[in-house]
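Asker: I'll drop the sequence and a predicted model, then ask my questions.
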Amino acid sequence: MDWDERSQRIAANTRNILDRTTASIARSQQIAIDAEQVGTEVLSELDDQRESLLRSQQRLQDANDHLSNSARMINSLKRNVLYNKYLLILIILLEVLILIGLTIIKFI
């Protein structure tokens, strides 16, 4: 009888260990499923953020292009203003020379 009792206890312990292992495997599977769902959500959110960053990058590139064009226009305007100043100075000098020349001719 001792042998049967001992075999039953071993079988009960083995069954208990098997039940705990099965429960542990079930918990591990549930954790894996939850982790997969979280990973899928994170990947979806990262994809959305990537698209947002790409749109922002394109907008920044467009703004940079517009700033470059504006800088070229401003440089062109500066150059035109400088040419106009030189032309105005030249005209003033010519007028002064003409006035001097007319004054000299009048007194001669």
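Answerer: Perfect, I can see it now.

Asker: Only C-alpha atoms from now on, for both contacts and neighbour counts.
Answerer: OK.

Asker: Could you look up the SS state of the spatially most central residue of the chain?
Answerer: Computing the C-alpha centroid of the chain and ranking residues by CA atoms, centre = their mean puts Leu53 first, at 4.4 Å. On the three-state scheme (DSSP: H, G, I helix; E, B strand; the rest coil), Leu53 is labelled helix.

Asker: Check which helices and strands the host helix or strand of Leu88 sits against.
Answerer: Assigning secondary structure by DSSP states H and E places Leu88 in helix 2-107. Applying 3 or more CA pairs under 8 Å, 6 or more residues apart in numbering; DSSP states H and E, we find helix 2-107 packed against no helix or strand.

Asker: for comparison:
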Amino acid sequence: MSGFIWEDETRHAVLEGHATLERTAESLARSQRTAVETERIAEEVVSELGAQRETLLHSKRRLTDTDHELSQTRVLLRKMTLHVLTNKIILIFIIVLEICILAGVCYIKFSH
């Protein structure tokens, strides 16, 4: 009978060890699935970050180009403003000169 108890205890221990081994294997399988899923998600994130980086670099280049074009536009607007002011001064000078000539003609015509 003592041999039977020993065999029963051994069998119970082996069954517990086997159950523990199965739980460990299942846990490892879940961990491996989680690791694979995490790796897939990480690859997607890296891919998306790469695309965002390219978008940001493209935007930066466009902003640099826009800044350069704005600088050229400012220079052009300053030149145009200077030309407009110069034309206004010339026009005012011509108007004043015409008024003086008209006044001189009127003076000469009505004084004789």
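Answerer: Here it is on my side, so go on. None of the values given here were measured: they were computed from a predicted structure.

Asker: Distance check, the residue mapped onto Val14 of structure 2 from structure 1 against Asp2 of structure 1.
Answerer: Aligning on TM-score structural alignment places Val14 of structure 2 opposite Ala11 in structure 1. From Ala11 of structure 1 across to Asp2 of structure 1, the span is 14 Å (CA to CA, to the nearest Å).

Asker: Give me the more crowded residue out of those two.
Answerer: The neighbour comparison of Ala11 of structure 1 against Asp2 (other CA atoms under 10 Å) goes to Ala11, with 12 against 7.

Asker: Next, count neighbours for Ile101 of structure 2.
Answerer: There are 12 residues near Ile101 of structure 2, going by other CA under 10 Å.

Asker: So what does it match up with in structure 1?
Answerer: That one, Ile101 of structure 2, aligns with Ile98 by TM-score structural alignment.

Asker: now Val36 of structure 2
Answerer: Correspondence of Val36 of structure 2 to structure 1, assessed by TM-score structural alignment: Ile33.

Asker: Please name the residues that touch that match.
Answerer: With contacts defined as CA atoms under 8 Å, 6 or more residues apart in numbering, Ile33 of structure 1 has no neighbours.

Asker: one more time with 10 Å, if that's ok
Answerer: Neighbouring residues of Ile33 of structure 1 by CA atoms under 10 Å, 6 or more residues apart in numbering: 27, 39.

Asker: mind checking how far it is from Thr40 of structure 1?
Answerer: Using CA to CA, Ile33 of structure 1 is found at 10 Å from Thr40 of structure 1.

Asker: for the aligned partner of Ile5 of structure 2 in structure 1, what are its contacts?
Answerer: Structural correspondence for Ile5 of structure 2 with respect to structure 1 (TM-score structural alignment): Asp2. Asp2 of structure 1 is in contact with Gln8, counting by CA under 10 Å, 6+ apart.

Asker: matching residues in structure 2 for stretch 54-68 of structure 1?
Answerer: By TM-score structural alignment, stretch 54-68 of structure 1 lines up with residues 57-71 in structure 2.

Asker: I would like the residues contacting that stretch, please.
Answerer: 51-56, 72-77.

Asker: Lys109 of structure 2: which of those is nearest?
Answerer: Leu77 (46.9 Å; CA to CA).
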